[in-house]
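>>> next input, structure requested:
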Amino acid sequence: MQVLTSRHDPASDISRSNRAGNLERIADLDEQHRLARAGGGERYVERHRKRGRLLARERIELLLDRDAPFLELGTVAAWGTEYTVGASVVTGIGVVSGTECVIVAHDPTVRGGASNPYTWQKVLRAMTIARENRLPTISLVESGGGDLERQVELFVPAGRLFHELSALSAAGVPTIALVFGNSTAGGAYVPGMCDYAVMVQQQAKVFLGGPPLVKMATGEDADDESLGGADMHARTSGLADYLARDEHECLSIGRGIVEHLNWRKRGPGATESPDDPRYDAEELLEIASVDLKVPFDPREVLARTVDGSRFEEYKPLYGTALVTGWASIHGFPVGVLANARGVLLNEEAKKGAEFIMLCNQTDTPLVFLQNTTGFMVGTQYEQNGMIKDGSKMINAVTNSRVPHLTINMAASYGAGNYGMSGRSYDPRLLFTWPGSKTAIMGPEQLAGVMSIVARQAAASAGRPFDEEADAVRTRTLTEKVEAESLALYMSGQGYDDGIIDPRDTRAVLGMGLSMCHNDEISGTRGFAVFRM
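This next block holds a predicted model:
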C-alpha cells in the first residue's frame, strides 16, 4: 500500500493564517465546552455538592475504566437557544469494565435535571447509537422529569425512550439504570424499563407521582421514602435490584454488572497494524482552510489520520475532485471518500457510487471526509446526466449497509451533503470541525439566487425593481444563512454528534470504528459492481 507524501509547507502565509484562524475557533469552542461543564452555574453546583452528591461528569469519570477515553456527544446541544448549553444531560460512549457502553447522565444542577426539547434530542440520539452499534446502555439518573411548562414539546418524543429501552433489551443489548436522586413521573420508567436497577439509599426517589401529585389525585398524604424511596423499592416493590449505601458504591455495583455481562463483540475487530501516521496531527490546523472558498488536499488530512500514512487510492486519474481509496485507522480497515475540490461532477458521482459498492462487497466500513459545494449545475452537466449520476451516488449511500463515519471538514452544501453521507443518511457518527458550514448552498449564492428571482418577478409584473431594498434584503439574508450554517449553530440544533478539534480526528474515528465492531460488519448484497 502506498505511503502518502506530504507537500504541506508550514511556513507559508496560508498555513500561518489557517493556524491562527483555527486556534481562534477552537478557543470559542472550548469556551462553550466550559459552559456545558459548568451546568447550572456556580450557585447550583455548590448546592448540589453541599448535599454530598457528585456532579454528572464526576459520576461518569468514576464509572469508566481508569484512563479510558470518553467520546462525548452533543456537547454544545441547545447552543444559541434559551436553554443551558449542553441541554441538562451528558451523553457519550466510554469503556466500562472493558466494554464500550453508551452513557446517559442527567445534570441535576440545571433546573434539577429537568428535560427540555434538546435534552430529548440528545438522549434519543444516544439510544439510536446504542441500537445501531449494539452497545450496552447505562443511565445515571437524577432528574425531576420534564419541564412541565414545555410539556407540549416533550410528552410525545419522551415516550420514545421507553420504546428504545425495551427494544434494546429485547435485542439482547443490556440496559442498566443507576439512580442517584429523583426519577419522577416518566423518568420512573427508566429503572422500570432497564434490565438492571441500582438505587442509592436515602437519595434515590422513584415514583410515578410525588407527594404533591398524590395529594391532588387521591387525597393521600405520603412521604418521599414510603412512596418511592430506594429502601422501599429494594425491600417492598422489588424495583431496585441492588441497594447502594452511597454514590461510589452505586457506581461500583454498576461496573460489576457490566463485568458480568460476558459481553463479546461480533465484528472482526482491528486486523491491520495500528502504527501512528508519519506526519504530525498538529499540522491539521495549518491545512484546514479558514476560508472555505480555498480548497485543500484531503490526502494531507489522511497522511495525518490513517495508520502509517498508508493509502491505496482507487481511480486516482478519474473524477479527481473526489479522492477514494483504502486505509486503516487504529487497525480497523476502512474505505475513504474525501472531497478534494468542492464540486462533484459526473465522473465523481459515478466513481463514488462504484467505490461504495466495492466496499460493501468486502464488508469494509466507510469514512466520509466532507468538503463539498454539491453536484455541478449548468447546461453541459445537466445534458451529461448530472441528475442521474448524482442519484446513483445517493442511491449507493442510501443502500450501503456497512458502517459510515462522517467528518465535515469544511463545507457541506446541497445534495453533496447527501452523497457524502450527511446526517439524514444515517452515518453511525457525524462530527464536524469548528470552521465547517452546512446549508443548502453558500450564503452569498443563496442570497444571490433570491435576488435574481425577485428581479425576474418584478420584470414579469412590469413593475420597477427597488435596487436599494434588494441590497438590504440580500445583506440580511446572507448574514442569516451565514449564522445558521455555522458549526456551533448546527451542533446546537442537534444536526451532528459534536464539534471536534481537527487534531483529534484520528482518535475520534478510531473510537467510532471500535464502537461499530460491537456488531457484525456486513455490506449490502444482491447487486453486482457495475460501470456507470
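
>>> C-alpha from now on. contacts and neighbour counts both.
Noted.

>>> for the stretch 151-300 of the chain, what spans make up the helices?
Along the stretch 151-300 of the chain, the stretches classed as helices by DSSP state H, counting those that start in this stretch are 151-170, 189-193, 211-218, 224-228, 230-232, 247-259, 284-287, 298-302.

>>> residue 478 - nearest residue in space that isn't next to it in sequence?
Excluding the flanking residues, the one nearest residue 478 by Cα to Cα, 6 or more residues apart in numbering is residue 443, at 4.9 Å.

>>> now name the helix or strand holding residue 448.
Here residue 448 sits within helix 443-461, counting by DSSP states H and E.

>>> in contact with residue 117, which residues?
Shown in contact with residue 117 (Cα atoms under 8 Å, 6 or more residues apart in numbering): 153-154.

>>> returning to that earlier point: how about residues contacting the helix holding residue 448?
Helix 443-461 is contacted from outside by 440, 464-465, 470, 474-475, 477-479, 481-482, using Cα under 8 Å, 6+ apart.

>>> before we move on, the earlier item: can you tell me how far the residue nearest to residue 478 is from residue 294?
Remark: distance between residue 443 and residue 294 (Cα to Cα, to the nearest Å) = 16 Å.

>>> more neighbours: these two, which one.
Taking neighbours as other Cα atoms under 10 Å, residue 443 and residue 294 compare with residue 443 leading, 21 against 12.

>>> one more to put side by side:
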Amino acid sequence: MQQSDTLRIHVRASMRWPQGQKMAENNITQDATISGARPLTSGAERNREHMLAMLGQVRELEQRTVRKSARAADSFHARGKLLPRERLAHLLDADRPFFELMTLAGYCGLEDPDPATSVPGAALIVGIGYIEGVRCMIAVNDSGISAGAMQALTGQKLIRAQEIALAQKLPFVQLVESAGGNLRKYRVERFVVGGGMFYNLARLSAAGVPVVSLIHGSSAAGGAYLPGLSDHVIMVRRQAHAYLAGPSLLRAATGEEASDEELGGADMHASVSGLADHVADNDLDGIACLREVMDTIGWRDVPGGESWDEPLEPAGDLLRLMPVDTRTPVDMREVIARIVDGSRFREFKAMYGAHTVCGHARIQGHHVGILTNNGPLDCDGSTKAAQFIQSCVQLGRPLVFLQNITGFMVGREHEQAGMIKHGAKLIQALSNAPVPRLTILCGSSFGAGNYGMCGRAFRPDFLFSWPNARTAVMGGEQAAMTMRLVAENAARRSGNSADERAIEAESRDIVATFDRQSSAIHTSSLLLDDGIIDPRDTRSWLGMALATVEQAKHRTVQPMQFGVARL
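Here you go, the predicted structure:
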C-alpha cells in the first residue's frame, strides 16, 4: 500500500473537495483583505483572529480523531485491511465533495471527560457523499478507535444520520466493523436508545430507500441486525463475521464450541444462511462490489445545467463580521451579502418590525426565504416573520434561518402589546411549515429566540454552527444576576442580610457553567447540531443541503408495507 493511499483522507477535516478546488480551511492563515470589499468595523481583525482561533480548536479536535484512528495502521495493514478512512476514500467519487457530519459527537463525554485527551466522533464517521454519482448518506465504523466499540453517543449519531437519509430519500450505505457494546462501560440507556438504529433501518427499506451494507469485520450481537436489516449485503471473506453470539458468549451461555467462521463467516452466510448477497476477497474488492451495487440502483444525481452568480462580497469577510463580544450589534444583511447569489436580497417589509430581517434570495441557484435578526424578536417582527413563512409555504420555498438572536422582547410595554400571542403566531407558522428548513447558528442563540428561529427542537432538515456560536437559555451574567436577586429577595423576606460572599461565589459558578455549556464545541459534542462549519464554507454547506432537499422532493420511491426481508 502506498503511503499516499494511507493519508488520502486523513488530512481532510469536515469537507473534502475535488482535486484542484481550494477548501477554505486551507487558507486559514492567509491575508483575507480584498480590495473593493465593503468597509468593516475597526474591530474586524480582532474578530477574525478570534474566529480563526475557535475554528482552529475545532479542526485540531477533528484531527485528534483522525490521528487516533491512524495509529492502528500497522495492525490493519499487517492483516491486509484498510483503515476506516482509507475505505471511505476509496468508496467515494473522487470528483465530488464529501460533507462529514457531527464530527465532535461525544467530546468530553462519558468515555473520557478530560478535554486534553478526549477523542470526539463517537467512533463513527457519517456524512453525505457520492458513490457512482449517487448522493448517499454514508456511515463508517471507525474501528481504528477501540475496535469500533459503541460509545455513549454512537447510537444517537447513527440514528440522526438515518433520520436524515429517511427524510431526504438518500440511500443509506454502511461500512461495518465494530466490537459492539463496551460491556465494561455498559449503560442501560445506550442499550434502550440504540434499538432505534434497527427501527430506522426497517423504516428506510419500507420507505423505498435502499440500505446497503459492507461488512469488513465483526458485526456481533445487536450489530448482526445491521446486515440483517439491509437490502444489499456484502461480506469480506475471512474478515467479516456476523452472529448473535460469538464463540466466547456461546460457550458461556450454552457450552457449545464453534469457530468464528462456523458461526458467522462470509462463506457460511453466502452459502448456508443466505444473509450475504456477495462475498469479497478483501476490503478493496468489497468496495468495488459496493460501487457496482450503487451503479445498479442507479439513482444518479445529475447536475443541473443552470448557472449562478457568486456573491459580490468575499466569503473571507465572514470571519470578520461576528464580534468577539456577543452584545455588540451586527447587521446580518452583511452575512447575507456574502452567501447569496450575486449578493442580491429582496427584503420583505423592511420598515416594519425592522429588527427582524426577512427576504428572498438564491443560493447556488436555489430560491430561498431567509430569516435573521438585527435585534430581539418584538411583536411586529414576530408577526412579520409568521407572514413571511406562510408566503414561502405558498411558493414551496425552503427557509434559511441565520441565527444571531438574544430572545423575545420583555417588559411591561411588550407584554401589554401581546408579545406572547404574537410570538405564538411565529411558533405556529414555523412548526407547521411543510417546506425544508435549514438553520445556521452564526452568533447568539439565546432564550426562546432559539425556538423562534428554528433551533434543534423545531427539527430543521439541517442545522450547522459557526465556531463562535453560543446557545443558552440566557447569558451567564443575566443568569447570575437573576439568582442574585432571588437570593437577596429571599434574605429580605426572612429579615436577614444577604451573604454577599456566598452570592459572589455562586455568581462566578453560574457564569462559568453557562459559558462552558453555551459554546459551540460543547453543544456540538452533544449532537445539538449537525456539525461546526467554517463560516467561509457556509454557502457550500447550504448549497449541498438545498440540493439534497430539492432532490428528495423530486425523487420517486416505491414504499412498501414492510422492508425487503432477508429470505
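
>>> superposing both, give me the TM-score.
Put the two chains on top of each other and the TM-score (TM-score structural alignment, normalised by the length of the first structure) is 0.93; 512 aligned residues with a Cα RMSD of 1.8 Å.

>>> measure the most far-flung residue of the first structure relative to its centre to residue 455 of the first structure for me?
Distance to the chain centre peaks in the first structure at residue 462, reaching 50.0 Å (criterion: Cα atoms, centre = their mean). With distances taken as Cα to Cα, residue 462 of the first structure is found 11 Å from residue 455 of the first structure.

>>> all strands of the stretch 101-250 of the second structure, in order?
Counting by DSSP state E, counting those that start in this stretch, one finds strands in the stretch 101-250 of the second structure at the ranges 124-131, 134-141, 172-178, 211-220, 232-236, 241-243.

>>> got the contact list for the third one?
With Cα under 8 Å, 6+ apart as the test, strand 172-178 of the second structure has contacts from 136-143, 147-150, 162, 165, 209-220, 223, 240.

>>> wait, is residue 407 of the first structure part of a helix?
No - under DSSP: H, G, I helix; E, B strand; the rest coil, residue 407 of the first structure sits outside any helix and is assigned strand.

>>> quick one, what contacts the residue mapped onto it from the second structure?
When the second structure is aligned by TM-score structural alignment, residue 407 of the first structure is paired with residue 440. Under the criterion of Cα under 8 Å, 6+ apart, the contact list for residue 440 of the second structure reads 400-403, 463-466.

>>> residue 497 of the first structure should be in a helix, yeah?
No - counting by three-state DSSP, residue 497 of the first structure is not found in a helix; it is coil.

>>> tell me the contacts of it?
Taking Cα under 8 Å, 6+ apart, we find residue 497 of the first structure in contact with 73-74, 429-431, 491.

>>> returning to that earlier point: could you dump the strands of the stretch 101-250 of the second structure into JSON lines and include mean neighbour count?
Shown next, in JSON lines, are the strands of the stretch 101-250 of the second structure (neighbours: other Cα atoms under 10 Å):
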{"stretch": "strand 124-131", "mean neighbour count": "24"}
{"stretch": "strand 134-141", "mean neighbour count": "25"}
{"stretch": "strand 172-178", "mean neighbour count": "25"}
{"stretch": "strand 211-220", "mean neighbour count": "26"}
{"stretch": "strand 232-236", "mean neighbour count": "26"}
{"stretch": "strand 241-243", "mean neighbour count": "26"}
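
>>> so which of those strands is nearest residue 48 of the second structure?
Residue 48 of the second structure lies closest to strand 124-131 among the strands of the stretch 101-250 of the second structure, at 28.1 Å (Cα to Cα).

>>> what is the corresponding segment of the first structure for the closest one?
Under TM-score structural alignment, the counterpart of strand 124-131 of the second structure in the first structure spans residues 89-96.

>>> the matching stretch vs the second structure, average distance?
In the superposition against the second structure, stretch 89-96 of the first structure averages 0.8 Å from its aligned positions (mean Cα distance after the TM-score superposition for the first structure).

>>> who's in contact with that stretch?
Contacts of stretch 89-96 of the first structure (Cα under 8 Å, 6+ apart): 56-57, 63-65, 68-75, 100-107, 113, 119, 122-123, 126, 255, 258-259.

>>> what do you get if the cut-off is 7 Å, keeping everything else the same?
Outside stretch 89-96 of the first structure, the residues that touch it by Cα atoms under 7 Å, 6 or more residues apart in numbering are 63-65, 68-73, 100-107, 119, 126, 255, 258.

>>> what does stretch 420-431 of the first structure give?
129, 368, 370, 397-398, 403-408, 418, 495-500.

>>> show me which residues of it are buried.
Neighbour-count burial for stretch 420-431 of the first structure flags 420-423, 425-431 (criterion: 16 or more other Cα atoms under 10 Å).

>>> again, but for stretch 385-405 of the first structure
Neighbour-count burial for stretch 385-405 of the first structure, counted by 16+ other Cα under 10 Å, picks out 386-387, 389-394, 396-397, 400-405.

>>> where strands are concerned, which of those residues count?
Taking DSSP state E, the ones among those that sit in strands are 404-405.

>>> and the buried residues of stretch 385-405 of the first structure, which two are furthest apart?
By the measure Cα to Cα, 386 and 403 form the most distant pair in those, at 26.8 Å.

>>> in the second structure, what residues pair with the helix holding residue 448 of the first structure?
Helix 443-461 of the first structure corresponds to residues 476-494 in the second structure, going by TM-score structural alignment.
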